[in-house]
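A.B. asks: Need a 3D model of the sequence below.
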Amino acid sequence: MRSFRVGGAVRDALLGLPVNDTDWVVVGATPEEMIAAGYLPVGKDFPVFLHPRTREEHALARTERKTGRGYRGFAFHASPDVTLEQDLARRDLTINAIAQAPDGTLIDPFGGQRDLKARVLRHVTTAFREDPVRILRVARFAARFHDFTLAPETMRLMREMVAEGEADHLVPERVWQELARGLMEDHPSRMFDVLRGCGALERVLPEVDRLWGVPQRADYHPEVDTGVHNMMVLDMAARLRAPLPVRFACLTHDLGKGTTPPEVLPRHIGHEQRSADLLKTVCNRLRVPNECRELADVVAREHGNIHRSGEYGAAAVVRLLERCDAFRKPQRFEQVLQACECDARGRLGMQEQPYPQRDRLLAALQAARAVDTAAIAARAREQGLGGERIGEQIQQARAQTVAAALQTSSASAA
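C.D. replies: Here you go, the predicted model:
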């Protein structure tokens, strides 16, 4: 029984990057021998074990055979006679198919070190075509290793897979998993460049794919193309180190522009509500977590109003805060504003522009939250007023406080 370090840990070490997780492949062992040695079995689809001390994953060397469509259409074979090279042959990219023995010796039967030096993403064998998730993984690695090129033969193979319908059988949970990881890379737009290039984006996220080629008003969007703008917004979110919910909101904030009637282009009146409606479809299909779903909904509906909020008086600002549920969820509102800042700065020539709406609205929220709503409600009830009238009095009190705060803020700025 021999264990070899494999995959990302070897790749990242060779690139001089931090190694966070280490995976191992075990050759020449049976599940019974692993358990007898103290390993804890955790794999559902194939034999994977946790080391009794380090808790790192150790998988038995295995081969796989295609039995049906999609991610789950495989039969796995793990036995002591499966070699290390056979196991490496089933991996996605050559840079992920390098193993390292305990003595440091590298086992690299498919040229992974060569491709690391050449900065190339290349599939290992034609077995790549049997798993459509690999299309998403390659796109995600392109976002992580943004200075790597994608081998032409790998792009060609991915296009063939899409044409054969493999991308239509992707499991929603895996699509979201890979999408979320790709969104958190330093250059997330590259993931979508690759997915568009092979045709997979049209299959997994048609609502995003249709944004390219849609014109916008050049006075607001010098980059003109909606898809280009969308990617600039996403990369701005990465530049600002935004969390996943903000990045997802950036990706989906303008979906409605893809359904603007051609006769009214380049204007996109009402695209905010159309974006929110399309967002629901995307979130239901991909089973997007509520935290991402809810933030993206607010951004889709209100980003235009937030951009224009510098022109709003106190009462309009309070109504905007209420629609954004900012009083109950102030931390989420800060993320909404971050997404809107990414939208404003994700435009050609505007990347370094300030976004004063953020500070203005946060100051307004801080002032409005200081209003003692419980005291106002108690006084109103003493006067015999009911729910709607109480709400009106609270809104008026907040507007008065916000007006004073905004006046102070304007005076300070002057």
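A.B. asks: okay, CA-based contacts and neighbour counts for the rest of this
C.D. replies: Noted.
A.B. asks: all strands of the protein, in order?
C.D. replies: In the chain, the segments counted as strands under DSSP state E are 2-6, 23-27, 40-41, 48-50, 57-60, 62-66, 74-78, 99-100, 106-107, 120-121, 149-150.
A.B. asks: Could you list the buried residues of the first one?
C.D. replies: By neighbour count, with 16 or more other Cα atoms under 10 Å as the criterion, the buried positions of strand 2-6 are 3-6.
A.B. asks: now the helices: where do they sit in the stretch 51-200 of the chain?
C.D. replies: In the stretch 51-200 of the chain, the segments counted as helices under DSSP state H, counting those that start in this stretch are 84-89, 112-118, 133-144, 152-163, 172-183, 189-198, 200-204.
A.B. asks: who wins for proximity to Ile98 among these?
C.D. replies: When those are compared by Cα to Cα, helix 112-118 sits nearest Ile98, at 6.1 Å.
A.B. asks: Mind giving me the packing neighbours of the closest one?
C.D. replies: Using 3 or more Cα pairs under 8 Å, 6 or more residues apart in numbering; DSSP states H and E as the contact test, no helix or strand touches helix 112-118.
A.B. asks: Please generate a structure for the following sequence too, so the two can be compared:
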Amino acid sequence: MNCYLVGGAVRDALLNIKAPDRDWVVVGSTPDHMLDAGFTPVGKDFPVFLHPNTKEEYALARQERKSGKGYKGFQFYTAPDITLEQDLLRRDLTINAMAQDTAGNIIDPYKGQRDLAERKLRHVSDAFSEDPVRILRVARFAARFHLLGFTVAPETMALMTQMVKNGEIDHLVAERVWKEFSRALDEPSPDVFIRVLRTCGALAKLMPELDALFGVPQPAAHHPEIDTGEHVLLCMQRSVELSQHSEVRFAALMHDLGKGLTPQHQWPKHHGHEETGLPLINALCNRLSVPNPHRELALAVAQFHTHCHRAFELSTKKLLETLQRLDAFRRPERFEHFCVCCQADAQGRTGFESRAYPQAEFFQAARLAMSTIDTKAIAAQGHKGAAFGEALHKKRLSLLESFKKNYKVKE
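C.D. replies: Predicted coordinates for the structure are as follows:
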């Protein structure tokens, strides 16, 4: 039995990056041998075991054969005579198809070190085309390593494009798409994930509502980048700089979907895009099984981001109504995320990246001012039910009016 460190741990070590975990391949063993050695079985589709001490995953060397559509359409074969090279051949990218033996020697049969040096994401073999999830994985690795200079190799992009044309991507299940998408949102350059999917044609299949934004113009005076698709990618990347929460990044990407439905004769203006975008967000979230926190924030930002932009112009009544509809008093953390998204929208424009956005601070300060109201004192005055709600509403209006008169924008 020979054990080899494989995949991301080897790749990241060569890039001088700390790997989040370590995976191993075992050559020359059987499930019974692993059990006798004290390993715990955890694999469902093929034999994977946990080390009795380190709890790291050890998988038996295997081969796979395409047996159906989609990423589940595979049969796996494990045996003691399968070689390390045969196991590595089934992997997606050359930079993930390297191994290291216990003496520290790198085994690199498919030139992964060359592609690390050239900063290329290149498929190992034509078997890549049998698994549509690999399109998403390549896009995610592009998002992870973009800042290191990595790009998708032309032949790999061509293969991904052909896979989309052949309809292989149509067999992806929603949960797997969201799993890769959500992981991409946590990467340093999630906008690159979207760009790669769009380049190979996968975005139009998986997120047509988002793909429809590219080529839709906006007023150049407010959006020097003009293209709405480019704008939402700039917004998402700005949100990366402002927040670590994937809900914020997702909402920043989704907030202008309504502009994809604007009739061309109205371009470059997009009156009412806030409301028209809501059904599109719901449709996308339903299709991809997006979690509720992501959906709810995206809907809130889409519907009310222009209210935040016009914060200083809103009447006291409209400001209070907006805070209430955003559920700002009961859900302050989500309201904070909303304000971050609005800032990302305002600064996610070419040349506007460093422009001040005092509206977000104003919105937050307004919510904080409302939190000083003593609801127990209102109740002590004998107000109950609808009367209590009316008294609280009047108190909030009065306090908010005073807040607005005394508020000064920080320079």
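A.B. asks: sorry, back to before: quick one, which of the helices of the stretch 51-200 of structure 1 is packed in tightest?
C.D. replies: helix 133-144 (a mean of 24; mean count of other Cα atoms under 10 Å).
A.B. asks: For it, give me the average deviation versus structure 2.
C.D. replies: On superposition with structure 2, the mean distance recorded for helix 133-144 of structure 1 (mean Cα distance after the TM-score superposition for structure 1) is 0.5 Å.
A.B. asks: contacting residues for Ser189 of structure 2?
C.D. replies: With contact taken as Cα atoms under 8 Å, 6 or more residues apart in numbering, Ser189 of structure 2 is in contact with 143-144, 146-147, 237, 240.
A.B. asks: can those residues go into a markdown table with extra columns for distance to Gly43 of structure 2?
C.D. replies: Output for the contacts of Ser189 of structure 2, formatted as a markdown table (distance: Cα to Cα, whole Å):
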| residue | distance to Gly43 of structure 2 |
| --- | --- |
| Ala143 | 29 |
| Arg144 | 27 |
| His146 | 32 |
| Leu147 | 34 |
| Gln237 | 37 |
| Val240 | 35 |
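A.B. asks: circling back: for Phe76 of structure 1, which of the helices of the stretch 51-200 of structure 1 is the nearest?
C.D. replies: helix 84-89 (10.9 Å).
A.B. asks: what does that closest one rub up against?
C.D. replies: Applying Cα under 8 Å, 6+ apart, the set of residues contacting helix 84-89 of structure 1 is 25, 27, 61-63, 97-99, 109-110, 124-125.
A.B. asks: Out of those, which two sit at the greatest distance?
C.D. replies: Val27 and Thr125 (20.8 Å).
A.B. asks: Give me the more crowded residue out of those two.
C.D. replies: Val27 (22 against 16; other Cα atoms under 10 Å).
A.B. asks: Report the separation between that one and Ala78 of structure 1.
C.D. replies: 9 Å (Cα to Cα, to the nearest Å).
A.B. asks: between the two, what contacts are shared?
C.D. replies: Counting by Cα under 8 Å, 6+ apart, the residues touching both Val27 of structure 1 and Ala78 are 60-61.
A.B. asks: what's the distance between the equivalent of Ser402 of structure 2 over in structure 1 and Phe4 of structure 1?
C.D. replies: Under the alignment (TM-score structural alignment), Ser402 of structure 2 maps onto Ala404 of structure 1. Separation of Ala404 of structure 1 from Phe4 of structure 1 (Cα to Cα) stands at 67 Å.
A.B. asks: now Gly349 of structure 1
C.D. replies: Separation of Gly349 of structure 1 from Phe4 of structure 1 (Cα to Cα) stands at 50 Å.
A.B. asks: distance of the residue lying closest to Lys205 of structure 2 once chain neighbours are set aside from Ile135 of structure 2?
C.D. replies: Leaving aside its sequence neighbours, Lys205 of structure 2 sits nearest to Asp170 (Cα to Cα, 6 or more residues apart in numbering; 7.4 Å). Applying Cα to Cα, the value for Asp170 of structure 2 to Ile135 of structure 2 is 12 Å.
A.B. asks: again with Glu361 of structure 2
C.D. replies: Noted for Glu361 of structure 2: a distance of 40 Å to Ile135 of structure 2, by Cα to Cα.
A.B. asks: now do Lys44 of structure 2
C.D. replies: From Lys44 of structure 2 to Ile135 of structure 2 the distance is 23 Å (Cα to Cα).
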